[in-house]
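S.K.: Predicted model and sequence follow; I will ask about them next.
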Amino acid sequence: MNVNVTNNSTIDVAGHSALDGPSVLPWDIEAIVAGLREARRRSLRVASAANRRTPIPSPELLQKVVDRLYASLFPRHAGAVDHSEEGLAFFVGSTLNEALLLLVEQIRREHGFVDPSRRSDGKSPRSADGIVADFASELPDIYTLLETDIRAAYDGDPSARSTEEVLLSFPGVKAIIYHRIAHTLHSLGAPVVARIIAELAHSQTGIDIHPGAEIGGSFFIDHGTGVVIGETVIIGERVRIYQAVTLGAKRFSVDEQGALVKGEPRHPIVEDDVVIYAGATILGRITIGRGSSIGGNVWLTRSVPPLSAVVQAHVRSETFDQGAGI
């Protein structure tokens, strides 16, 4: 057995390099490989898939799916050369077909690899073809929502010079594009593929949005680094949030065996026209009322009514003399 190494030489299992001559490696590669094989055999996580040959979903191929979906939604911004109606139609049709065929295969991989008995809903999955057909039919609605998000970013940032600049360069817009795609797939029955797409956005933007989160139109994340939006968050229309905001869970319910209960509503509800400033942490199934403003670095674990303004308490410094005091 030969092992490839990064300098393009080849080392065999006895530790001999084709370039450098005989040498002795300080590890026993055959024993390590055998040990890893045995560890995988004993693993409860992979036991149910031990006899399967189905490959798992590929983040690299799903990145290609998202890139082609982006090009289908915004062809003038993503490689279309002929901008006539006929030219754009041909580009979109060809690019979209490629994306959807790749997506079907990735969802088939998800269904083949994930044991139905271990799904949180306990149900057999829908067919990959059916999921992708329904997803494709929702693309016009996804585009319409994204147009409101792009406009909200342009209107909400005085540094933005055009909607093209917003679409091509704003990390918050990139994250919400990925989320609109991932959320639709999550809702249609492809949660693993959706989560991988969400994590692709997370790794590229620093913005972590669970694909289960429900987010209304005209949503704007300014700057964005460090934003976390949990699975059961519900966000209304025209909401704006800044960097390092967390919409998270306060506590996790457990069952009689001590295992975490999956899928319970445990994250905030943010109503329409709310602004949440940098560093705010909002935890638990609480409601932020319509039109409220949540100040920077606020820690909030209770609901607030509409039109509230929540800010940090001010530290007050006082001196006492002539016997005065507390």
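M.R.: On my side now, so go ahead. Residues are numbered from 1 along each chain as shown.
S.K.: contacts, neighbours, all on C-alpha from now
M.R.: Fine.
S.K.: which SS class is residue 173?
M.R.: At residue 173, secondary structure determined by DSSP: H, G, I helix; E, B strand; the rest coil is helix.
S.K.: Do I have it right that it meets residue 150?
M.R.: Yes. Contact status for residue 173 versus residue 150: in contact at 6.6 Å, counting by C-alpha atoms under 8 Å.
S.K.: what is in contact with these two at once?
M.R.: Taking C-alpha atoms under 8 Å, 6 or more residues apart in numbering as the contact rule, residue 173 and residue 150 both touch 166-167, 220.
S.K.: Now tabulate these in JSON lines and tack on neighbour count, distance to residue 29 and secondary structure.
M.R.: Output for the shared contacts of residue 173 and residue 150, formatted as JSON lines (neighbours: other C-alpha atoms under 10 Å; distance: C-alpha to C-alpha, whole Å; DSSP: H, G, I helix; E, B strand; the rest coil):
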{"residue": "166", "neighbour count": "22", "distance to residue 29": "51", "secondary structure": "helix"}
{"residue": "167", "neighbour count": "22", "distance to residue 29": "49", "secondary structure": "helix"}
{"residue": "220", "neighbour count": "26", "distance to residue 29": "51", "secondary structure": "strand"}
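S.K.: Now distance to residue 137 too, for those, in CSV please.
M.R.: Converted to CSV, these look like this (distance: C-alpha to C-alpha, whole Å):
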residue, distance to residue 137
166, 26
167, 23
220, 25
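S.K.: Which of those residues sits closest to residue 281?
M.R.: Closest approach to residue 281 among the shared contacts of residue 173 and residue 150 (C-alpha to C-alpha): residue 220, at 17.4 Å.
S.K.: Can you name the residues that contact that closest one?
M.R.: 149-150, 152-153, 156, 172-173, 238-241.
S.K.: What sits closest to it if chain neighbours are left out?
M.R.: Once flanking residues are discounted, residue 220 sits nearest to residue 240: 4.8 Å by C-alpha to C-alpha, 6 or more residues apart in numbering.
S.K.: Can you give me the neighbour number for the one you found?
M.R.: Neighbours of residue 240 under the rule other C-alpha atoms under 10 Å: 20.
S.K.: Check it against this one:
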Amino acid sequence: MTDTQRQLALLVEGILGSYAEQGNINHLDGSNLPSRAAVDRVLGDLLSLVFPGFLGEDEVDELSSRYFVGERCARSLRALERIIGRAMGIQCAAGKPARPRPVPELHAEAHTHAIDLLAHIPTIREVIASDVRAALDGDPAACSAAEVITSYPGVTAIAVHRIAHHLYRRGVPLIPRMMTELVHGRTGIDIHPGARIGDSFFVDHGTGVVIGETTHIGEHVKLYQGVTLGAMSVEVSERSRATKRHPTLEDHVTVYAGATILGGDTVIGRGSTVGGNVWLTHSVPPGTTVMLDKPSLRMFTNAG
């Protein structure tokens, strides 16, 4: 054995030893997890169904639309079955191994989830259409639906969220978060798939927006860049996914750039406006304007 071979043998043993010591970052049960590339591909196909003719290089018209939708649905169905089936064995809670399940059972459940998502594309499109209208209404610089669909990061982020949220609500593990993190990397907008967001939602500019898992957002809400809808820091022992940790924004709320709103008990009342760089950890009544008036916050109702 040469010196290089001996060195490589020692390296191999060292890496295998780390697998035994840091087992929480291994996946050595012989099954493949869904890859980011696979999730990205199916997400692209789903978005092409949501925005036919706008995304990708497919030339879709009324004559070809039936073929396009049929081919794209069939391809998406197969891909969703694969990635959801591979994700079904993942247990969210750390340290709790997943119960082994027969492959046919996993495939059947993955098929059900995939069919369900595709069946809801018309409903998802209806909500996304309201988001596109909100972008057109909310930004004087927006010239057309084509512009906001192909160019606005906020529209892309909320479209992906609508798809991911549908899967999240039905208990599909891993895939919803992978979808939203893919679009987070591209847009700078971080929306957890668990967040509940009403119709006609618009994120203007978008970079640095963070929306936490248990956030509730009403209809006709508008956020600017750098807004955080987050949770207060808690001890690990006190954390619970079932606890509402993030704020509620009621209908027709506007939050300007750099504002931070924290806490599950925090409710921003209907028709309120939160100014730029404001830090809020308490509720405000409907029709309130909150502004940063150094050295303290100033609040007043829109009526005066």
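M.R.: Sure, I can see it. Small disclaimer: the values here were computed from a predicted structure and weren't measured.
S.K.: Would you pull the TM-score for this pair?
M.R.: Taking TM-score structural alignment, normalised by the length of structure 2 as the basis, the two superposed chains have a TM-score of 0.87; 288 aligned residues with a C-alpha RMSD of 2.7 Å.
S.K.: taking the contacts of residue 220 of structure 1 one by one, which sit in helices?
M.R.: Counted as lying in helices by DSSP state H, out of these, are 149-150, 152-153, 156, 172-173.
S.K.: what residue of structure 2 matches up with residue 175 of structure 1?
M.R.: Taking TM-score structural alignment, residue 175 of structure 1 has residue 157 as its aligned residue in structure 2.
S.K.: From residue 149 of structure 2, how far out is that match?
M.R.: Relative to residue 149 of structure 2, residue 157 of structure 2 is positioned 11 Å away (C-alpha to C-alpha, to the nearest Å).
S.K.: repeat for residue 74 of structure 2
M.R.: Residue 74 of structure 2 sits at a distance of 24 Å from residue 149 of structure 2 (criterion: C-alpha to C-alpha).
S.K.: Which helix or strand contains the residue most central in space within structure 1?
M.R.: What sits nearest the mean C-alpha location of structure 1, by C-alpha atoms, centre = their mean, is residue 198, with 2.0 Å. When secondary structure is defined by DSSP states H and E, residue 198 of structure 1 falls within helix 191-205.
S.K.: List the buried residues of that helix.
M.R.: Along helix 191-205 of structure 1, the positions that meet the burial threshold by neighbour count (16 or more other C-alpha atoms under 10 Å) are 191-202, 205.
S.K.: So which bit of structure 1 is whichever helix in structure 2 runs longest matched to?
M.R.: Ranked by residue count, the top helix of structure 2 under DSSP H comes out as helix 65-87. Mapping helix 65-87 of structure 2 onto structure 1 (TM-score structural alignment) gives residues 88-110.
S.K.: compared with structure 2, how much does the matching stretch deviate?
M.R.: With mean C-alpha distance after the TM-score superposition for structure 1, stretch 88-110 of structure 1 departs from structure 2 by a mean of 1.1 Å once superposed.
S.K.: May I see the buried residues of that stretch?
M.R.: Of the residues in stretch 88-110 of structure 1, 88-89, 91-92, 95-96, 99-100, 102-110 count as buried by neighbour count, 16+ other C-alpha under 10 Å.
S.K.: Now find how far off-centre the longest helix of structure 2 is within its chain.
M.R.: Between the mean C-alpha point of helix 65-87 of structure 2 and the mean C-alpha point of its chain there is a distance of 20 Å (C-alpha atoms, centre = their mean, to the nearest Å).
S.K.: contact partners of that helix?
M.R.: With contact meaning C-alpha under 8 Å, 6+ apart, helix 65-87 of structure 2 is reached by 31-35, 38-39, 42, 45-46, 49, 60, 106-107, 109-111, 113-115, 118, 172-175.
S.K.: Would you mind stating the distance between residue 90 of structure 1 and residue 139 of structure 1?
M.R.: Note on residue 90 of structure 1: its distance to residue 139 of structure 1, by C-alpha to C-alpha, is 17 Å.
S.K.: What ranges does the stretch 1-150 of structure 2 have for its helices?
M.R.: Using DSSP state H, counting those that start in this stretch, the helices found in the stretch 1-150 of structure 2 span residues 3-21, 36-50, 65-87, 103-119, 121-138, 145-151.
S.K.: what's the closest of the ones you listed to residue 96 of structure 2?
M.R.: helix 65-87 (15.1 Å).
S.K.: Report the angle between the closest one and helix 36-50.
M.R.: An angle of 150 degrees separates the directions of helix 65-87 of structure 2 and helix 36-50 when computed by axes from the mean of the first three to the mean of the last three C-alpha atoms, to 10 degrees.
S.K.: Return the angle between stretch directions for helix 65-87 of structure 2 and helix 175-187.
M.R.: 110 degrees.
S.K.: Residue 251 of structure 2 matches what in structure 1?
M.R.: The alignment partner of residue 251 of structure 2 in structure 1, by TM-score structural alignment, is residue 272.
S.K.: So for the residue mapped onto residue 75 of structure 1 from structure 2, what's the nearest residue that isn't a sequence neighbour?
M.R.: If you follow residue 75 of structure 1 across to structure 2 using TM-score structural alignment, you land on residue 52. Nearest in space to residue 52 of structure 2, with sequence neighbours left out and distances taken as C-alpha to C-alpha, 6+ apart, is residue 60 at 6.9 Å.
S.K.: Which residue, other than its chain neighbours, is closest to the aligned residue in structure 2 for residue 226 of structure 1?
M.R.: If you follow residue 226 of structure 1 across to structure 2 using TM-score structural alignment, you land on residue 208. Nearest residue to residue 208 of structure 2 in three dimensions, chain neighbours excluded: residue 226, at 4.3 Å (C-alpha to C-alpha, 6+ apart).
S.K.: All good on my end, thank you.
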